[in-house]
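>>> what follows is a protein structure lacking sequence information:
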């Protein structure tokens, strides 16, 4: 089976995310030794580096630690489906989204297999504001792979909306 040229872009995005994710984690673990320090103030309270061993999925969800291998297998399966989807995709936004989600999923799988947890360290949890009496903040600590997954999902939604609008325009043009 010949791989369409555009699919290589998705695989390239995925590889870029995996490399960036693993390099930042190597720097956090080795160069900064954040594991020992636990917390480094960078632009406090807006942004800090905080060591977290995430045994769940993105942003610590489902973090009871019991599903290391199940989460790894699921993530690999998702990446496989996305890799297959990239072979069929023909829109740049979709290809970008697929690559980001695929790379993020595999970046976290590498940690889960190596360590039994995913290394999270980007901490934007300090700033908060009030909407009336309700406190609004971002309580999660995350990593590059988590960011890629979230951005990729947003791009998937945008691509879906855009494709639907283009289909409606095309259908309207056929009728006239």
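Here it is on my side, so go on. Quick caveat, the model's predicted, so the values are computed rather than measured.

>>> CA atoms for contacts and neighbours, from now on please.
OK.

>>> give the buried residues for stretch 65-78.
Using 16 or more other Cα atoms under 10 Å as the test for burial, stretch 65-78 gives 68, 71-72, 75-76, 78.

>>> hmm, who's touching the strand with the most length in the chain?
Taking DSSP state E as the criterion, the chain has its longest strand at strand 47-54. By Cα atoms under 8 Å, 6 or more residues apart in numbering, the residues outside strand 47-54 that reach it are 34-35, 38-42, 60, 63, 117-126, 141.

>>> before we go on, here's another structure to hold up against the first:
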């Protein structure tokens, strides 16, 4: 039996808050775009010459990798998201580093946001499209931003902050 200490740590309250806030922001934007604005039937929104809001359904993971057209594949990604979320939570509960825990909370919010999409729609709602001239960046969402920011923070902590603590 897992000890409660392994599932709840000093930073667990802030990790939970960050994950919930990230999930709520992500889902609020997606619900508005899909249901209120009805993005599937309305024109893309141009926010700047290099930035549009468009609707793209992603049946895979980051960068459209591992596209899943079958129900089994889609639910396998939901299962993977659940396992990854549990692993992130356990890691954060064991962490004695506040910055690391915050980064994990941000990542968890993004994972949960995309996981909800997979469970509800069978695919992820992507909508942010950066482009310049003929260059077009992949379409992503707020949950992806949370995951990238959290991962960048973990890398920064590992390479920069971690080294200054050891010296």
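On my side now, so go ahead. The structure displayed is predicted, hence computed values, not measured ones.

>>> TM-score for this pair?
Once superposed, the chains reach a TM-score of 0.87 (TM-score structural alignment, normalised by the length of the second structure), with 160 aligned residues with a Cα RMSD of 1.8 Å.

>>> thinking again about what came up before, which among the contacts of strand 47-54 of the first structure end up buried?
Using 16+ other Cα under 10 Å as the burial test, the contacts of strand 47-54 of the first structure include 34-35, 39-40, 60, 63, 117-124, 141 as buried.

>>> helices - which of the residues you listed land there?
Of those, the ones assigned to helices by DSSP state H are 34-35.

>>> which one of the buried ones among the contacts of strand 47-54 of the first structure sits closest to residue 104 of the first structure?
residue 118 (11.5 Å; Cα to Cα).

>>> can you find the partner of the closest one in the second structure?
Matched across to the second structure, residue 118 of the first structure falls on residue 124, judged by TM-score structural alignment.

>>> got the contact list for that match?
Applying Cα under 8 Å, 6+ apart, the residues near residue 124 of the second structure are 57-60, 114-115, 117-118.

>>> burial count for the residue nearest to residue 10 of the first structure when sequence neighbours are not counted?
Excluding the flanking residues, the one nearest residue 10 of the first structure by Cα to Cα, 6 or more residues apart in numbering is residue 99, at 4.1 Å. Neighbours of residue 99 of the first structure under the rule other Cα atoms under 10 Å: 30.

>>> again with residue 170 of the first structure
Neighbourhood size, residue 170 of the first structure [other Cα under 10 Å]: 11.

>>> and the one helix or strand residue 113 of the first structure maps to, what does it pack onto?
When elements are assigned from DSSP states H and E, residue 113 of the first structure belongs to helix 92-115. Applying 3 or more Cα pairs under 8 Å, 6 or more residues apart in numbering; DSSP states H and E, we find helix 92-115 of the first structure packed against helix 5-26, helix 68-88, strand 118-123, helix 144-175.

>>> just flag the most distant two among the contacts of residue 124 of the second structure.
By the measure Cα to Cα, the contacts of residue 124 of the second structure have their two most distant members at 57 and 115, which lie 13.5 Å apart.

>>> more neighbours: these two, which one.
residue 115 (24 against 17).

>>> give me the aligned partner of that one over in the first structure.
Counting by TM-score structural alignment, the partner of residue 115 of the second structure is residue 109.

>>> how far away is the closest residue to that match other than its chain neighbours from residue 48 of the first structure?
The shortest distance from residue 109 of the first structure to any non-neighbouring residue, by Cα to Cα, 6+ apart, is to residue 72 (5.4 Å). Distance of residue 72 of the first structure to residue 48 of the first structure, computed by Cα to Cα, to the nearest Å: 28 Å.

>>> ok, now residue 163 of the first structure?
To residue 48 of the first structure, residue 163 of the first structure is 39 Å away according to Cα to Cα.

>>> for those two, indicate the residue with more neighbours.
Taking neighbours as other Cα under 10 Å, residue 163 of the first structure and residue 48 compare with residue 48 leading, 19 against 14.

>>> measure that one to residue 56 of the first structure for me?
21 Å.

>>> likewise for residue 101 of the first structure?
Taken as Cα to Cα, the span from residue 101 of the first structure to residue 56 of the first structure is 17 Å.
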